[in-house]
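I would like to see how this sequence folds:
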Amino acid sequence: MSHRRSALISGAGIAGPALAYWLNEYGWQVTVVEAAPGIRPGGQTVDLRGAGRTVIERMGLMPAARAACVEQKGIAWVDASGRHRSEMPVDAFGGDGIVSEVEILRGDLASLLYSAADDHVEYLFGTRITALDDSGDEVTVTLSDGTVRTVDLVFGADGPHSAVRRSVFGPEEDVVHPVGGYTAWFTAPSTSMDTHGWYEMFQAPGGLVASIRPDTDPTRMKASLAFASEPLMYDRNDIDAQRSLIAERFAGTGWHAPQLAEAARTAEDFYLDALVQVRMDSWTSGRVALVGDAGYCPCPLTGMGTSLALVGAYVLAGELAAADGDHRRAFARYEQVLRPYVEQGQQMPGGGMKMFAPKSAFVIRVGQMLNRAITSRVLQPLARKMFFSHAENIELPDYSTAPEQQMSEQLRSAR
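Purely as a prediction, here's the structure:
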């Protein structure tokens, strides 16, 4: 290499730090910018399943990930009295059901990924990209702190509302597709709410869904309030208005919904967003590429967001190493290797929003019957193949013999 190649990544969630880790492994000089003041703590639980779990293993982080796991017995659909109407234990479907064998708080996973390479990767928190200029030979990036960086490549790992994507690929509405609902996520006190280790979900007619699941702190619960809806006009920066929207939607709803709506009013980590998928014909343009939710958000209902982010970061960095930094060749291979996995990962579960947030009591009962049926010994193998094996459907390439990997190993030996 005539010079040490450089990259700037926007976003320090899951995809960004994972990509930073692998690029650093291949000898790149990496800077990550993140609008938040630090790695965002807490968050809801995310799944480590299939190829995503393999990536974590190849990073050597699986023991730490397992140590940080949230212990859960599985998912249970409950009625207004809290009685379990159907259950899917965590060991169903080989540990890859709706609640997987390895579940970790999003913030804890992000912290693990950050710590894996923080000594060698530059992180600029409280900072975002304000302008990009791709000359064809390099990218000039203006940051919100007023500094200007010139790098070889820029990567957008900044979520479904990606600013990098808007700047380079065009308007959000062209590629972000609502699936028919909204979800508020937040942390609630566990006072008078005990799931006994289960992730409990209550569905009410009218497309309303309330759920709570264990946290690593026994005094707290991870909660969500979701509802089916056509696209709504609301200010994404007006949190108080969003809290009021949730309170109005769930007024008079049974089970723990009133307590959760009240907890949402004061939760510091309250977050409301539409359930969407990001679908694009290409994730690359010139010297800019998208990774994770910025390029191919699958929707939380698929349970595939973390796997796609981890695998996408691994493949993108690996193909750059295999191509000895030739981004044109690497970007083409990134699309070729990853797209079939993304397309399968974006397949919505049976019934989609209609079964997740049913409009009628009849459909709620049908869903509970189906959940009991697919966990039966007879139907589990078929259901696993149809619904719970998407995370495995890629053969991860081995990039350990790539030219840049060899160069990186030589540099480490020289130190």
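
From now on I want contacts and neighbour counts done on CA atoms only, so please keep to that.
Fine.

starting at the chain centroid, how far to the host helix or strand of residue 33?
Under the criterion of DSSP states H and E, residue 33 resides in strand 29-34. On the basis of Cα atoms, centre = their mean, to the nearest Å, strand 29-34 sits 19 Å off its chain's mean C-alpha point.

For the helix or strand following it, which outside residues touch it?
As assigned by DSSP H and E, the chain's next helix or strand after strand 29-34 is strand 45-47. Applying Cα atoms under 8 Å, 6 or more residues apart in numbering, the external contacts of strand 45-47 come out as 70, 99-100, 102-106, 303-304, 306-307.

I'd like the structure of this one too, to check against the first:
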Amino acid sequence: MRDRTVLISGAGLAGPALAHWLTRHGNHPTVVERAPTLRPGGQAVDFRGAPQLEVLARMGILDAVRRAQTHMGDITIVDERGRRLSRLPSEVFSGEVEILRGTLSRILHDAAPAEYLFDDSVTGLTETGEGVHVTFERAAPRMFDLVVGADGIRSKVHELTFGDTPRQLRHLGMYGATFSVPGVYDLDHQGVMYSAPGRCATLASTGGRTRAALDFAAPPLAYDHRDRNQQQALVEAAFEGLRWEIPRLLGQLRAADDFYFAPAAQIVLPAYSSGRVVLLGDAGYAPGPGGMGTGLALIGAYVLAAELAEADDHATAFSRYESRMRPYVVTCQRQAQGADRYLVPGKKSQIWRRNQVMRLLPYLPGKSLIKRMTERAASAIDLRPYATPVNATLSRPHPHRRTCPDVSGPPSQAAAVSVVG
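Sure thing, here's the model as predicted:
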């Protein structure tokens, strides 16, 4: 199935990756993004296991990702006076290749010669016999053959399309905020982490820009996900009264231009598609922290585009896409469960036990065991080659492409361990 017009909502990571593959298979993607530009900075994301690295290689971006990787070292765990307690080895959290989310977003955007509509969003979806009639906040209404929601856990596409279909947001017991801070805190490709019961603060730098991650345990909270002041107030209240670098970080939080706040959560759906609309990445199956969401999203983009290319109709393609992806999604989501017990233990005794395990880990076979377990989960899908794409290489820009200005910064921006994303 080729020569189709496809609207993709979301220009984060999954959206541009899908646009790349759709173009290579002879289709015509348009990507709409609420933000005025690509989102800069962000936490570090990683790839691990043969399938995740292979999908980067098949896209032709593995070398670019390797050149931009963070080369992040270990994270030192300290007490409130800054004294070293333990160490978290980089092999446990960095995967085989780690890169800043903003840098990866730029690489994917540049690899996807699609039409981009920034500073806009979908307001209505009406399926007809000819396709899907789409209305936007700014752009004129248009008709598309297919629509893909790659717009995160609060997917507008899901809201407009699936109606009352059950959409379980499986809360994982914590929230997290990330933001840039001035200076490097004497860190060079290293990190430092401080924990108090139910709270965890991490600082990390790759030698350029430093990022903070503030994570805290909490039940589901009622707040406006577009109200930054309200979100910042939640973080300030959660960390009020703590020592170490916390007062300084809270003082810098509101000045940061890249503050990001989100729950640690998973999305569980009975179906990934409805009619001519399908969900991709976090919009359909967010795995939560430690669930390899970035690798999962990019593999999902590869499988969805390939199934659309091979099938005679979209219904067959969507069904095959879901049957291929759902077992992998379940495995990745299972991998993420329990992250709160590691990042934000509720008692001092639990923090102490975690620190002791981390202190002994470099000298025990457990480090290799943890790495093997995460790689086994990351590799729980077989990337069959599918049909050869129509466009083996992508060298010409889309005739209607609106290229986003480069605001993502150099590859040396900071990485941070966080539940967000």
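
hang on, the earlier thing: and the strand holding residue 33 of structure 1, how far from structure 2 on average?
Mean deviation of strand 29-34 of structure 1 relative to structure 2 after superposition (mean Cα distance after the TM-score superposition for structure 1): 0.7 Å.

what helices or strands is that strand leaning on?
Counting contacts by 3 or more Cα pairs under 8 Å, 6 or more residues apart in numbering; DSSP states H and E, strand 29-34 of structure 1 is packed against strand 6-10, helix 15-25, strand 122-125.

now the angle between strand 29-34 and the second one, please.
Going back to what we said before, that points to helix 15-25 of structure 1. Counting by axes from the mean of the first three to the mean of the last three Cα atoms, to 10 degrees, helix 15-25 of structure 1 lies at 170 degrees to strand 29-34.

Can you tell me which of the helices and strands packed on strand 29-34 of structure 1 is most buried?
helix 15-25 (a mean of 27; mean count of other Cα atoms under 10 Å).

mean per-residue distance, that helix to structure 2?
With mean Cα distance after the TM-score superposition for structure 1, helix 15-25 of structure 1 averages 0.2 Å from its match.

among the contacts of strand 45-47 of structure 1, who's most crowded?
When neighbours are taken as other Cα atoms under 10 Å, the top entry among the contacts of strand 45-47 of structure 1 is residue 307 (30 neighbours).

Helices along the stretch 251-400 of structure 2, start to end?
Read by DSSP state H, counting those that start in this stretch, the stretch 251-400 of structure 2 holds these helices, from start to end of the chain: 282-285, 293-310, 314-336, 339-343, 348-360, 366-378.

buried residues in the third one?
The one in question is helix 314-336 of structure 2. Buried residues in helix 314-336 of structure 2, defined by neighbour count with 16 or more other Cα atoms under 10 Å: 314-315, 317-318, 320-322, 324-326, 328-329, 331-333, 335-336.

Same check on stretch 343-354 of structure 2?
343-346, 351, 354.

which two in the residues you listed are spaced the farthest apart?
Distance extremes for the buried residues of stretch 343-354 of structure 2: the farthest pair is 346 and 354 at 11.6 Å, using Cα to Cα.

Kindly state which residue of structure 2 is aligned to residue 236 of structure 1.
Taking TM-score structural alignment, residue 236 of structure 1 has residue 225 as its aligned residue in structure 2.

Wait, a helix at that match?
No: judged by DSSP: H, G, I helix; E, B strand; the rest coil, residue 225 of structure 2 forms no part of a helix; its state is coil.

I'd assumed residue 260 was in contact with it.
No: counting by Cα atoms under 8 Å, residue 225 of structure 2 stays clear of residue 260, with 10.1 Å between them.

Return the list of helices and strands in contact with the helix or strand encompassing residue 88 of structure 1.
Element membership for residue 88 of structure 1, per DSSP H and E: strand 84-89. The helices and strands touching strand 84-89 of structure 1, judged by 3+ Cα pairs under 8 Å, 6+ apart, are strand 74-78, helix 361-374.

Which among the ones you listed is found nearest to residue 132 of structure 1?
strand 74-78 (44.3 Å).

Name the single longest strand found in structure 1.
strand 176-189 (DSSP state E).

which other residues reach that one?
43-44, 160, 219-231, 246, 260, 263-264, 267-279, 353.

quick check: whichever helix or strand comes after that strand aligns to which part of structure 2?
The helix or strand immediately downstream of strand 176-189 of structure 1 is strand 198-204, counting by DSSP H and E. Using TM-score structural alignment, strand 198-204 of structure 1 corresponds to residues 190-196 of structure 2.

Okay, buried residues for the matching stretch please.
Quick answer for stretch 190-196 of structure 2 (16+ other Cα under 10 Å): 190-196.

Residue 133 of structure 2 belongs to a helix?
No: applying three-state DSSP, one finds residue 133 of structure 2 to be strand, outside a helix.

That one -> structure 1?
That one, residue 133 of structure 2, aligns with residue 140 by TM-score structural alignment.

Now for that match: which residues touch it?
Residue 140 of structure 1 touches 132-134, 148-151, counting by Cα under 8 Å, 6+ apart.

Compare those with structure 2 and list the overlap.
With both residues aligned by TM-score structural alignment, their matches' Cα atoms under 8 Å, the contacts of these that structure 2 also has are 132-134, 148-151.
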